[in-house]
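S.K.: take a look and give me a structure for this.
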Amino acid sequence: ILERIRRFFSPAIRDIKRLESLGRSPIYSHICATIQGIPLIRSYGAQTMCTRNFSYYLDEHSRAFSLMLTMNRWLAMRIESVVATFIGLLTFSMFLVHRNLPVSDLGLILAYSFTLMGSVQWIVRLTVDVMMQMTSTERVIEYIDLKPEESSTSDQLVILPPRWPIGSIVFDNMSFRYSDDSSWVLSNINISIEPGEK
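M.R.: You can find the predicted model right below:
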């Protein structure tokens, strides 16, 4: 029964853990960007906007995190109810057969059943926790399997000449305006900029 509960629970908690991990990244990025941009944030008076953005990212993460905690409690309740039912049935059956076995054997059976069920309960929780923590490993494996964007072989690299870039910029009768209905800002400009000139 416990294995069935674990199989039912594992895919759901794995996906929720993935969502929680994805929701954590924007929080860290926002904190780093805010710390690096404190002078600009203060100079433009954008403290309220940064606080609002941080609250939004934190709320998104908290949804997944609280759902993950709720699901863990759901699992714990199911496991504990199965264990309590098993111990209850065992105790009831001991009352039925208590005339055939010595009391010391009945006590030993009951004590070992408590220990055994505690160990089974711990193993089920541990396997679920391991599955939850392996989501980050799955993400690393996905990144490893991605095709590289450019080839790492050196024979395909283009070797540029030592004085690259070389060239000049030439404008012949060039005219500029801001929009179609505005007047010309610059008209009939002829200019030539040679390499290295500013």
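S.K.: C-alpha only now, for contacts and for neighbours.
M.R.: Noted.
S.K.: for residue 161, helix, strand, or coil?
M.R.: Secondary structure state of residue 161, per DSSP: H, G, I helix; E, B strand; the rest coil, is coil.
S.K.: check the one 3 residues further on too.
M.R.: In terms of secondary structure, residue 164 is coil; the call rests on three-state DSSP.
S.K.: what's the answer for residue 191, then?
M.R.: Going by three-state DSSP: residue 191 is strand.
S.K.: which residue is nearest the middle of the chain?
M.R.: By C-alpha atoms, centre = their mean, the mean C-alpha position of the chain lies nearest to residue 21, the distance being 2.0 Å.
S.K.: so which strand or helix has that one?
M.R.: Counting by DSSP states H and E, the element that carries residue 21 is helix 2-36.
S.K.: how much space separates the residue nearest to the centre of the chain from residue 29?
M.R.: 13 Å (C-alpha to C-alpha, to the nearest Å).
S.K.: same check on residue 166?
M.R.: In terms of C-alpha to C-alpha, residue 166 sits 39 Å off from residue 29.
S.K.: could you also give me the structure for this next sequence, so I can compare it with the first?
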Amino acid sequence: MLIPTVVILGLFYSYKQFFIKTSRSIKRIEGTVRSPIFSHMTASLEGLSTIRAFNNQDVLIEEFDRHQDLHSGAYYLFLSCNRAFGILLDLNCIIYVAIVTVSTFFTASFGGNIGLSITQAMGLTGRMQWGVRQWSETENQMTSVERVLEYSNVDPEEDTNEEPVKDWPHLGGIHFETVSMRYAPSEPLILRNLCIKIKPTEKVGIVGRTGAGKSSLIAALFRLTPSKARYS
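M.R.: Here you go, the predicted structure:
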């Protein structure tokens, strides 16, 4: 019984090493595609009144279905990988119990030893299988810790702690003077010599077709992209 036990322990360890490389990568993918679902649900709940006002429920449902399909595919692949690993362990346990049972027929002096050997072999394989499964599951769940560590290592934004000057205006206005902006040096200009002056307390709506530069105007206002301009 000792020799088959050593052999099956080595097999279990080799199976675990092979399995964990695949399952860990799938678990990372599953965690990555799960985040957009929560983000989409949060954004949808926050803008529920706007969605209903513009009657865009179907658009949001289709977008949610796409996120859900990606996550379901990754999660199903992870479950299938676990099931295949479990079947492989079960098959080895059956072979191990069969070898122990056959070997006791030639070594045991009376029937009680045969029953004891079979019982101990079945109990041992169950514990070994449970231990290998828990070991693998622990390593898979550590991918969540990896994601937390990645966020903890992100460089924080600089805090300038600069106080405004004494003549800082009490009312906010927006003044664009010949604003030109492009998203990359090799791309054409999105905004070209734009001049806008919005007085304080004024409410202004920006209307235009898709690609007219509405979001680019906001990006220039918040300095999200480099631009050649003078605006305040």
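S.K.: quick one on the thing from earlier: for whatever residue of structure 2 lines up with the residue nearest to the centre of structure 1, what are its contacts?
M.R.: In structure 2, the residue matched to residue 21 of structure 1 (TM-score structural alignment) is residue 31. Contact partners of residue 31 of structure 2, counting by C-alpha atoms under 8 Å, 6 or more residues apart in numbering, are residue 144.
S.K.: and residue 34 of structure 1? What does it align with in structure 2?
M.R.: Per TM-score structural alignment, residue 34 of structure 1 is aligned with residue 44.
S.K.: now do residue 94 of structure 1
M.R.: Residue 94 of structure 1 maps onto residue 104 in structure 2, by TM-score structural alignment.
S.K.: which residue packs closest to its match, ignoring adjacent ones?
M.R.: Closest residue to residue 104 of structure 2 apart from its sequence neighbours, by C-alpha to C-alpha, 6 or more residues apart in numbering: residue 114 at 5.7 Å.
S.K.: so that neighbour sits right up against residue 107, yeah?
M.R.: No. Applying C-alpha atoms under 8 Å as the test, residue 114 of structure 2 and residue 107 come out as separate, 9.0 Å apart.
S.K.: looking at those two, which is more packed in?
M.R.: Shown here are residue 114 of structure 2 and residue 107; by other C-alpha atoms under 10 Å, residue 114 has more neighbours (19 against 10).
S.K.: helix/strand/coil for that one?
M.R.: At residue 114 of structure 2 the chain is in helix, as set by three-state DSSP.
S.K.: three-state assignment of the counterpart of residue 140 of structure 1 in structure 2?
M.R.: Taking TM-score structural alignment, residue 140 of structure 1 has residue 148 as its aligned residue in structure 2. Recorded secondary structure, residue 148 of structure 2: helix (three-state DSSP).
S.K.: and for residue 148 of structure 2, the neighbour number?
M.R.: Using other C-alpha under 10 Å, residue 148 of structure 2 has 11 other residues around it.
S.K.: map residue 120 of structure 1 onto structure 2.
M.R.: The alignment partner of residue 120 of structure 1 in structure 2, by TM-score structural alignment, is residue 128.
S.K.: and that match, that's in a strand?
M.R.: No. Read with three-state DSSP, residue 128 of structure 2 is helix and lies in no strand.
S.K.: now do the contacts for it.
M.R.: Taking C-alpha under 8 Å, 6+ apart, we find residue 128 of structure 2 in contact with residue 9.
S.K.: just tell me the aligned range of stretch 56-74 of structure 2 in structure 1.
M.R.: Counting by TM-score structural alignment, stretch 56-74 of structure 2 pairs with residues 46-64 of structure 1.
S.K.: trace residue 149 of structure 1 over to structure 2, please.
M.R.: Matched by TM-score structural alignment, residue 149 of structure 1 corresponds to residue 157 in structure 2.
S.K.: doesn't its match belong to a helix?
M.R.: No. Applying three-state DSSP, one finds residue 157 of structure 2 to be coil, outside a helix.
S.K.: with structure 2 superposed, average distance for the helix holding residue 21 of structure 1?
M.R.: On superposition with structure 2, the mean distance recorded for helix 2-36 of structure 1 (mean C-alpha distance after the TM-score superposition for structure 1) is 0.8 Å.
S.K.: give the buried residues for that helix.
M.R.: Within helix 2-36 of structure 1, the residues that count as buried by 16 or more other C-alpha atoms under 10 Å are 2, 6, 9-10, 13-14, 16-21, 23-24, 26-27, 34.
S.K.: from the chain's centroid, how far away is that helix?
M.R.: Remark: helix 2-36 of structure 1 is offset 5 Å from the chain centroid, using C-alpha atoms, centre = their mean, to the nearest Å.
S.K.: list the buried residues in the next helix or strand after that helix.
M.R.: Next along the chain after helix 2-36 of structure 1, taking DSSP H and E as the criterion, comes helix 38-44. Neighbour counts over helix 38-44 of structure 1 (16+ other C-alpha under 10 Å) mark residue 41 as buried.
S.K.: what comes into contact with helix 38-44 of structure 1?
M.R.: The contact list for helix 38-44 of structure 1 (C-alpha under 8 Å, 6+ apart) reads 34, 47.
S.K.: just want the angle from the helix or strand just after it to helix 2-36.
M.R.: Downstream of helix 38-44 of structure 1, the first helix or strand assigned by DSSP H and E is helix 47-96. Angle of helix 47-96 of structure 1 versus helix 2-36, following axes from the mean of the first three to the mean of the last three C-alpha atoms, to 10 degrees, is 160 degrees.
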